[in-house]
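> with the sequence up front, the predicted model follows.
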Amino acid sequence: MTVPRAAAVFPGAPDQAAGVRRWFTGWLGDGHPAADAGVLLLSEVFSNACLHSRSAESGGTVDVVAEVAGRTVRVEVVDGGGGPVSLTAGDPSCDAESGRGLWLLDLLSEEWGSGPLPDGRFRVHYTVAF
């Protein structure tokens, strides 16, 4: 049985994405109906946080909070800020090597949003239904 809420802090480096995926899958459970979409979206959002924020600086971190509520899983990813103030999903070209993360977020989540926090950090959240 999944614990309703889990939180963890990870180094803000792209090479930490595999550990973030393992943490999420371990918490939610590999066979959970929201596991595939949830882990894919977390990987994309975490990678964006590492690439586009101050979290990539030495010692920077990314906070991840995940929660099951009813028939949804809600995930928040909070980085060090300093990246774009607002995010919008575009339609990536077929041969693009990047740029699909927000498009996937738009496609696979029930809802998502983002914005700066009062302390200067930046939060992206999404919900996956099951």
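Okay, I see it. Model, not experiment: these values are computed from the prediction.
> contacts, neighbours, all on C-alpha from now
Noted.
> how much space separates the residue of the chain most remote from its centre from Leu105?
Distance from the centre of the chain peaks at Asp95, with 23.9 Å (CA atoms, centre = their mean). Look at Asp95 and Leu105: by CA to CA, to the nearest Å, they are 19 Å apart.
> do Ala69 as well
Distance from Ala69 to Leu105, by CA to CA: 19 Å.
> can you check Pro4 too?
From Pro4 across to Leu105, the span is 22 Å (CA to CA).
> which of the two has more neighbours?
It is Leu105, of Pro4 and Leu105, that has more neighbours when counted by other CA atoms under 10 Å, with 25 against 13.
> does the more buried one sit in a helix, a strand or a coil?
The assignment at Leu105 comes out as helix when based on DSSP: H, G, I helix; E, B strand; the rest coil.
> want to compare, so here's the second one:
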Amino acid sequence: MAGATAMRIPGTAEAIGVVREWAALVMLADGCKYVDSAVLVISELVGNAIKHTRSQRDGGRVVVRLTYPAADVVRVDVIDDGATTVPRPRYPDWDMESGRGLWMVEQVALAWGQRALPGGRRAVWADVAVTFCAA
């Protein structure tokens, strides 16, 4: 199990697939066996950061950081350029194409939350269960 690993991406929809693939490769290299839930959480949190924060502006960015705060848990931190609203899950309208991101994160993650950072930025984090292979 490694320490913290981070990737900075532009605040564009095209970057979501790149960070998803990067995160899966990092977690697998760190010895995680099942990473699908963590990759789903990363995808949803990054998508929300790009859609709902100043990260979507020209030159905007999102930072994704992976750490292991406990055995069999990966913490995903998604740091955006800030927004005027606080992220809150809502019960999804199943007829809509979007609006399920934080609801899905809440269903999959062990815990999640957000914290304000200096400069108006914000981190949304989630702890997700992963399984480590025996060496």
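Yep, that arrived. What you see is a predicted model, and the numbers here were worked out from it, not measured in a lab.
> in what helix or strand does the residue nearest the centre of structure 2 lie?
Taking CA atoms, centre = their mean, the centroid of structure 2 lies closest to Ile42, which sits 3.2 Å from it. When elements are assigned from DSSP states H and E, Ile42 of structure 2 belongs to helix 36-52.
> what of Leu102 of structure 1?
helix 101-108.
> against structure 2, what's the mean shift for the helix or strand that that helix is followed by, could you check?
Following helix 101-108 of structure 1 in sequence order, the next helix or strand is strand 111-116 (DSSP H and E). By mean CA distance after the TM-score superposition for structure 1, the fitted strand 111-116 of structure 1 averages 1.2 Å away from its aligned residues in structure 2.
> which position in structure 1 aligns with Ile42 of structure 2?
Aligned against structure 1 by TM-score structural alignment, Ile42 of structure 2 finds its counterpart in Leu42.
> just confirm Arg88 of structure 2 is within a strand.
No - for Arg88 of structure 2, which was evaluated using three-state DSSP, the result is coil, with no strand membership.
> doesn't the residue farthest from the centre of structure 1 fall inside a strand?
No - according to three-state DSSP, Asp95 of structure 1 belongs to no strand; its state is coil.
> distance of it relative to Ser43 of structure 1?
21 Å.
> do Ser55 of structure 1 as well
Separation of Ser55 of structure 1 from Ser43 of structure 1 (CA to CA) stands at 15 Å.
> the two: who's more crowded?
Counted by other CA under 10 Å, Ser55 of structure 1 and Ser43 do not tie: Ser55 has more neighbours, with 25 against 21.
> is the more buried one in a helix, a strand, or coil?
helix.
> does it really touch Ser47, like I thought?
No - with contact defined as CA atoms under 8 Å, Ser55 of structure 1 does not reach Ser47; the gap is 10.7 Å.
> if I pick Arg75 of structure 2, what's in contact with it?
Arg75 of structure 2 makes contact with Arg65, Leu66, Thr67, Tyr68, Pro69, Trp125, Ala126, Asp127, Val128, according to CA atoms under 8 Å, 6 or more residues apart in numbering.
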